[in-house]
Each structure stands twice: as C-alpha cells, then as structure tokens.
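S.K.: sequence and computational prediction follow.
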Amino acid sequence: MARRPRLLPAVGTARNLLAASLEGLLADPAGAGERGTPADPTDLPLVLVACSGGPDSLALAAVAAHLAHTGRCRVGAVVVDHGLQAGSAGTAGRAAAAARDLGLDPVEVHRVTVERDGMGPEAAARGARYAALDDAASRLGAVAVLLGHTLDDQAEQVLLGLARGSGTRSLAGMPESRGPYLRPFLDLRRADTEAICAFYGLDPWHDPTNLDPSYARSRVRGEVLPFLEDRLGPGIARALARTARILGQDADLLEQLSAEAYASLRTEGDDGTVLLPEDGLRSLPAALRQRVLALAALELGAFQPSFERLRAAESLLDRKGSAGPVQLGGKVSVHRQVRGRSVLRGQPSYGSLVLRNNGSSNGPGGQQLRRPIQE
C-alpha cells in the first residue's frame, strides 16, 4: 500500500484558519452520515471562493475543497474576468477548470466591464469585481465569500496607506470579515500559499501586473517591502500586519461612536438636505466630528471625502470668512446656514451646517451609504 504524503504544516495551518473563519456558519458535524457525508448535500450551507487562479486564491480553493469533503458545507467558486488583459478569458477559463478539478461546485465565470467613473484603474476593477461577487453570493444563497488575501497583502496595504497619509481605517488594512466576505489567510505568508499549491500539484497563474512598476502596489511588493525586510529585519511584514489588526480595533470603536453621534445630531431638511447643528459638532472630539461629516456626505452619495475636504468643512464652524459651500466630492457640498434663510419648513435653522447633493433630486432617505471599496 502506497504511503500517503505527509501533510505539509502550511496546509494544516490553512485548514485550521479556514475552519476558524467559518465558525458558526458550517453544518453540525454530528449530523453527517457515514464518512462525513450528509444524506442530502443540497441542505448544506454554500461557501464561495473568489478565485483568480493565482497562488493565493487557488490554495484557498484547495483548502476549502478539503473542508467540503468533511460534509460540513458545499464549496463553489466565482471567477471574475475583468477583461483588462489580453487572454483574460483564457486565464479565467483555466481558473474555473482548476476549481472544478478540485471538486468545487458550482463554478461560475463572470465577465465584467470596468468603468473608471473618476476612479483609478485598480479601484474601478475592485468595484466591478465586488459587484459580481455580490450578485453571485445573493443569487446562489452563499453564507460566505472567501478572499485569498495574505499577510503580505496586508503589509503592502498598510505601507500604501502610510504613503498616502491615510487615517486609521485605511491603515487598519483589510478586515478579516466584512458582511459575507471573509479573509481566512491574513495570518499566512504568500510563500505558504505557493507551497500549498505545490502540495496539491496545482499550477497557479501569476498576474503580470504584480511585476509592473507602473502600479504603486507592485513597487511596494517588489521593491519597498523587500528593502525594509533587508534593512529592518524579516519580521517587518508581520509587524505591519499586527499594526493593522490593532488599528482595526480602534477604527471599529471610532466608527461605532461616530454612527451614534451622527444619529443623534442628524436632521433631514425639507429639500433633501442633511442638517448638522454647529453646537453639537463643536462639542465632539475632532476624530468623531470629521467622521460625522463624512457619514453625512456618504449618505448623500459622495465617496469618502479626503482629510483636507473634511478640515475645510470643519473650518465653517469657526464662523470666520466664507459660509461656503465646501465641496466634499460626488457633487455633495456643505455650507453654513446664514441667518434669515430657513431649511426646515416653519422652523429657523440658523446654526446648522447644511449638506446637499447638488446633482440629485433624491432625498437622503432614498440613498444608501456607499460601501468603501476594499482590497
């Protein structure tokens, strides 16, 4: 009898990380039949893997397939073809075939159109990708969508945030979970996923844009992070990922406090505006005040305003100089309500900052908060 190959430590770690990430979402193993196979597999919860065919997502698909074999869930895959590279359809087809060979079902390929709409190419591609994943998860009734980001991706994200001069949420990197999206491999190195692919005999696709120096992320990956590890020690990537985890906890608390403050201050005007009382805003710490202003802008349809735009909006509270408007992006502006002009019918509204979407007749009640585009 041939000996079974010894389990690679990285594979065992990856399996444990995935099981922990899906805790509470899987079927009870006590309900499984002989050899862990349930009587009716269609009753099992469905988990989808976002699979590009690269080492990270292919390793995740292989580990998830093992979990499906235990009879606690079904595992499928969604491959998104952005159509941005020559031969992208063939690459997507090979990724789908690899997922099917691993036993994943259903496996779907989604061809998307990437529309810039004022965003950079990477952000636009992310937006199109998440729209496709959202659609597939909703239509198929998936309990979770697995993303293959690793500790190295997290470290790169923190460095990019530092280079942009970003705030707490950006420096917190990518969350382990957000809604149905889970990132079980944030404690694994990229070398681990490559080793997992080799263990399973998989031939992953290597995205050529990862080596293209015209992309900031590629320069961080190929030049900056290796330089830092050479000069500061090989633990720098793990230290950056740990920083992201710490800041993520801080950002969660600040967002909770900001949402509570916004709910207590917000008033809706008769013409679809959002009013925030100046005295209430002044009483808040700067960290919360800026977040409250950002929440109002997001509700009215803007993208996340920059720090400089939020500071300009804050300056209206000084009651010096112009009463605005200050543009917050996405055709959303804010101005200080001047004496004698009412926003609320029959009520004086002097003493408020007024935010409006100048490009839409819809009131804020018909808007949805825009979800920040994540890696």
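M.R.: Thanks, I have the structure now.

S.K.: for the rest of this, base every contact and every neighbour count on C-alpha atoms.
M.R.: Fine.

S.K.: report the separation between residue 224 and residue 246.
M.R.: With distances taken as CA to CA, to the nearest Å, residue 224 is found 23 Å from residue 246.

S.K.: ok, which stretches of the stretch 151-300 of the chain are helices?
M.R.: Secondary structure of the stretch 151-300 of the chain (DSSP state H, counting those that start in this stretch): helices at 151-164, 168-171, 190-199, 216-219, 225-232, 236-265, 278-282, 286-299.

S.K.: tell me how far stretch 234-243 is from the chain's mean position?
M.R.: Relative to the mean C-alpha coordinate of its chain, stretch 234-243 is positioned 20 Å out (CA atoms, centre = their mean, to the nearest Å).

S.K.: tell me who's in contact with residue 51.
M.R.: 57-58, 61, 77-80, 95-96, 99, 147-148 (CA atoms under 8 Å, 6 or more residues apart in numbering).

S.K.: tell me the spacing between it and residue 298.
M.R.: 30 Å.

S.K.: distance check, residue 303 against residue 172.
M.R.: Applying CA to CA to residue 303 and residue 172 gives a distance of 19 Å.

S.K.: cool, residue 274 as well?
M.R.: 29 Å.

S.K.: same check, this time on residue 312
M.R.: Taking CA to CA, one finds residue 312 at 25 Å from residue 172.

S.K.: just residue 136 next, same as before
M.R.: Counting by CA to CA, the separation of residue 136 from residue 172 is 28 Å.

S.K.: helix/strand/coil for residue 108?
M.R.: strand (DSSP: H, G, I helix; E, B strand; the rest coil).

S.K.: brain fart, residue 334
M.R.: Classification of residue 334 by three-state DSSP places it in strand.

S.K.: tell me, how many residues neighbour the residue nearest to it when sequence neighbours are not counted?
M.R.: Nearest non-adjacent residue to residue 334, counting by CA to CA, 6 or more residues apart in numbering: residue 355, 4.3 Å away. Residue 355 has 27 neighbouring residues, counting by other CA atoms under 10 Å.

S.K.: try it against this one:
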Amino acid sequence: MAKKALGPATLAVVQAVEAVADAPLLVACSGGPDSLALALAAHIAAARRGVDVRAAIVDHGLQPGSDTVAATVAEQLAGRGVSAVVLTVTVPDSPDGTEAAARQARYAALEAEARPDELILLGHTLDDQAETVLLGLARGSGTRSLAGMPTRRGVFVRPLLGLRAAQTAQACAELGVEPWRDPHNDEPRFTRVRVRRQVLPLLEAELGPGIAEALARTAGLARRDADLLDQLAADHQLPAVGAPFAVAELAGLPAAIRGRVLRSWLRAAGATDLSATHLDAVDALLDDWRGQRWVELPGVRVSRRGGGLWAESSTPGTFGPQD
C-alpha cells in the first residue's frame, strides 16, 4: 500500500525541519500545536535524512496537573514512534517575572539533557517572532531587541520562524493529533498574550493584512544591522578589569558602537540588568559632563575622574578626585 501523501501544512513543517536536520535532533515539545507539529515533522524528516530524533517535555510545575499533561504528551509522541523524556524543573522567583524564569529553567534543562551531537529544536513560529518584535518595540531597548529571535543560537534551532501558527495547527489536524491547549496562553495578565489576542489583531484590522510578516521581516533586517554593530564593538579592546576607560577614547566612538562597548565594559565590571536608561546615564558622563558625582547601576558605580571612567563596586567606598 502506498504511503499517504503529506498534507500541505505538514509538508511545509517537514521541509522546514529538513533544512536544518543535519544532526541528531532533540525536539522541545510542550504538546501545543507548534511544538507537537514540529516533533512529528522532525520524526518524518529524521527518517528521510537518516538521523535520530527524540523529544523532551519540560514540566515547569506551574499548573495543577502539569505532570499528568507532560506524561500524556510523552505517551502521545510514543504512539507516533517518537521517544520522549519528561524533564521536571523548579522555576525560582525572579525579578524578571515568571515567564522569564520559566524560560531560563527550561533552556537549562534542555541543554543538560541534550547529547553532545544533538540540535535542540524549538517550535517558535513567525507569529511568535512578530510578538517578540512588538514587545521589543514597546520596551524601547534598541536594535538588538527588535531583531527578535535568531533562527539558530548555539545548539538551539528554530526552524519554524518562516511559518504561521495557523500552519502548525493545520499540520496537527492533517496528522490526526489533538494538541494540548495551555490555559496560560489565554491569560490576559501575561503581556505576550495581550499582544497575541488584542494588539496584533487590532493592527491587522486597522492597517491591513500582513502585519505579522512585516514585523518578522523587520526582525531579519534589524538582526543583520545589530550583528554588524556587535562585531564592530567586539573588535574594540576593553581596558583590564579595574582599570579606567579613557574618556577621550570612548567619546571618539560613534554612538551606536559606544553604547555596545560601554555595555560590554560594564558587564565585565559586574553590572547586571543594564537598560538603555542606565547606558544613557553613563554616556552623559562623556558628552554632558557637569561635574556630576557618579552614576549608580545594578552592581556597579560609575564615576569620572582623572580623564577616565571608573566602574567600581556599588558598595560605598573611597573615590578619588573628580575632573
């Protein structure tokens, strides 16, 4: 009996995976439409390419019965020939919020589970990319934020960034599987949910169709620019930790490069959670110097004296003479 032809949506997902399936694959699968379609398409693509594939379901323990959901997803995948493992994580309290803490815990668990030769596939779609760009725009945090999610970073690969969420949902229907619907995806207290349910549909209604695709294109263009600027900044040698950064040297850099160089220098000195506002305050020590005493940042205190900028522990101490 001839094999049943793949439906158009399933074929699109399989082809997206085939474009990156040059190594064994570990698919992160929550059981939702995007990741379930990805896992099953990866199973097909891996068979065609002669590589191994398996799945990992991360149980964050944030909802009652999450362990049951994870076990059910693993059974569903096993019934389709995809071996799966459930990874249980603890999500700590974080000033960045539950979503960010859960993401960090999930990625750490996936990296720990992955074998040395495996790529970790993530099910983010073009819709997710559009949401990410809008959130970055709302934060006003610069080109890198507008660049969205990369197709590949280290062992993490997002093969579905060119596909819409409607296609992954249709692929699940074509494959005859029922995805799990995460109730958190309908919780308006989450900013991303409001963007997905309210902001993007409003933009589509008021500005016309194609907004999500336009935002995804913006991400690609911004990423190219940000990558170049990051490389130019990385080529600039930083002073040794504990040494001052010459004001004249910094002031002579183009603003787009200077901000990146400052961020790298401050991080090396121990600064954390740097925002654009923090960097603007430090930049003012260069081009708007009025004898201000210092700038407090998370983890460090930056002062200007002796023709240089000094980044020192924010613990009160002795500071030398100012310019």
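M.R.: That came in fine, so what should we check first? Because the structure is predicted, anything quoted here is derived from the model rather than measured.

S.K.: residue 312 and residue 172 of the first structure: who's more crowded?
M.R.: Per other CA under 10 Å, whichever of residue 312 of the first structure and residue 172 has more neighbours is residue 172, with 26 against 17.

S.K.: quick one: what's aligned to the more buried one in the second structure?
M.R.: Structural correspondence for residue 172 of the first structure with respect to the second structure (TM-score structural alignment): residue 147.

S.K.: for its match, which residues are in contact?
M.R.: With contact taken as CA under 8 Å, 6+ apart, residue 147 of the second structure is in contact with 133, 218-223, 226.

S.K.: what's the answer for residue 154 of the first structure, then?
M.R.: Contact analysis of residue 154 of the first structure by CA under 8 Å, 6+ apart lists 173-174, 186, 240-241, 244.

S.K.: how about the strands in the second structure?
M.R.: 25-28, 53-59, 84-88, 119-121, 152-153, 156-157, 245-246, 295-297, 300-305, 308-313 (DSSP state E).

S.K.: what's the most buried one of those?
M.R.: strand 25-28 (a mean of 27; mean count of other CA atoms under 10 Å).

S.K.: where does that one end up in the first structure?
M.R.: Residue span in the first structure matched to strand 25-28 of the second structure, by TM-score structural alignment: 47-50.

S.K.: mean deviation, the matching stretch versus the second structure?
M.R.: Superposed on the second structure, stretch 47-50 of the first structure shows a mean distance to its aligned partners of 0.8 Å (mean CA distance after the TM-score superposition for the first structure).

S.K.: gap between the aligned partner of residue 100 of the first structure in the second structure and residue 109 of the second structure?
M.R.: Matched to the second structure by TM-score structural alignment, residue 100 of the first structure sits across from residue 78. Residue 78 of the second structure sits at a distance of 21 Å from residue 109 of the second structure (criterion: CA to CA).

S.K.: again with residue 129 of the second structure
M.R.: From residue 129 of the second structure over to residue 109 of the second structure the distance is 23 Å, taken as CA to CA.

S.K.: so which of the helices of the stretch 151-300 of the first structure comes closest to residue 65 of the first structure?
M.R.: Among the helices of the stretch 151-300 of the first structure, helix 190-199 comes nearest to residue 65 of the first structure, with 12.9 Å by CA to CA.

S.K.: stretch 277-285 of the second structure vs the first structure, average distance?
M.R.: Mean for stretch 277-285 of the second structure is 0.8 Å (mean CA distance after the TM-score superposition for the first structure).

S.K.: what's that stretch in contact with?
M.R.: By CA under 8 Å, 6+ apart, stretch 277-285 of the second structure touches 259, 262-263, 292, 295, 297, 302-304.

S.K.: same question, stretch 229-238 of the first structure
M.R.: 151-152, 155, 225, 228.

S.K.: report how many residues lie close to residue 250 of the second structure.
M.R.: Neighbours around residue 250 of the second structure, by other CA under 10 Å: 20.

S.K.: what do we get in the first structure for it?
M.R.: In the first structure, the residue matched to residue 250 of the second structure (TM-score structural alignment) is residue 281.

S.K.: list the residues that contact its match.
M.R.: Going by CA under 8 Å, 6+ apart, residue 281 of the first structure touches residue 289.

S.K.: got it, and the one 10 residues further on?
M.R.: If you count contacts by CA under 8 Å, 6+ apart, residue 291 of the first structure has them with 255, 258.

S.K.: redo that, cut-off 7 Å
M.R.: Shown in contact with residue 291 of the first structure (CA atoms under 7 Å, 6 or more residues apart in numbering): residue 258.

S.K.: now which residue in the second structure aligns to it?
M.R.: Match for residue 291 of the first structure (TM-score structural alignment): residue 260.

S.K.: swap in residue 73 of the first structure?
M.R.: For residue 73 of the first structure, the residue aligned by TM-score structural alignment is residue 51.

S.K.: distance of the closest residue to that match other than its chain neighbours relative to residue 118 of the second structure?
M.R.: Nearest residue to residue 51 of the second structure in three dimensions, chain neighbours excluded: residue 24, at 5.3 Å (CA to CA, 6+ apart). Relative to residue 118 of the second structure, residue 24 of the second structure is positioned 5 Å away (CA to CA).

S.K.: and stretch 14-28 of the second structure, what's buried?
M.R.: By neighbour count with 16 or more other CA atoms under 10 Å, stretch 14-28 of the second structure contains the buried residues 14-18, 20-21, 23-28.

S.K.: out of the residues you listed, which two sit at the greatest distance?
M.R.: Taking CA to CA, the two most distant members of those are 15 and 28; they sit 18.1 Å apart.
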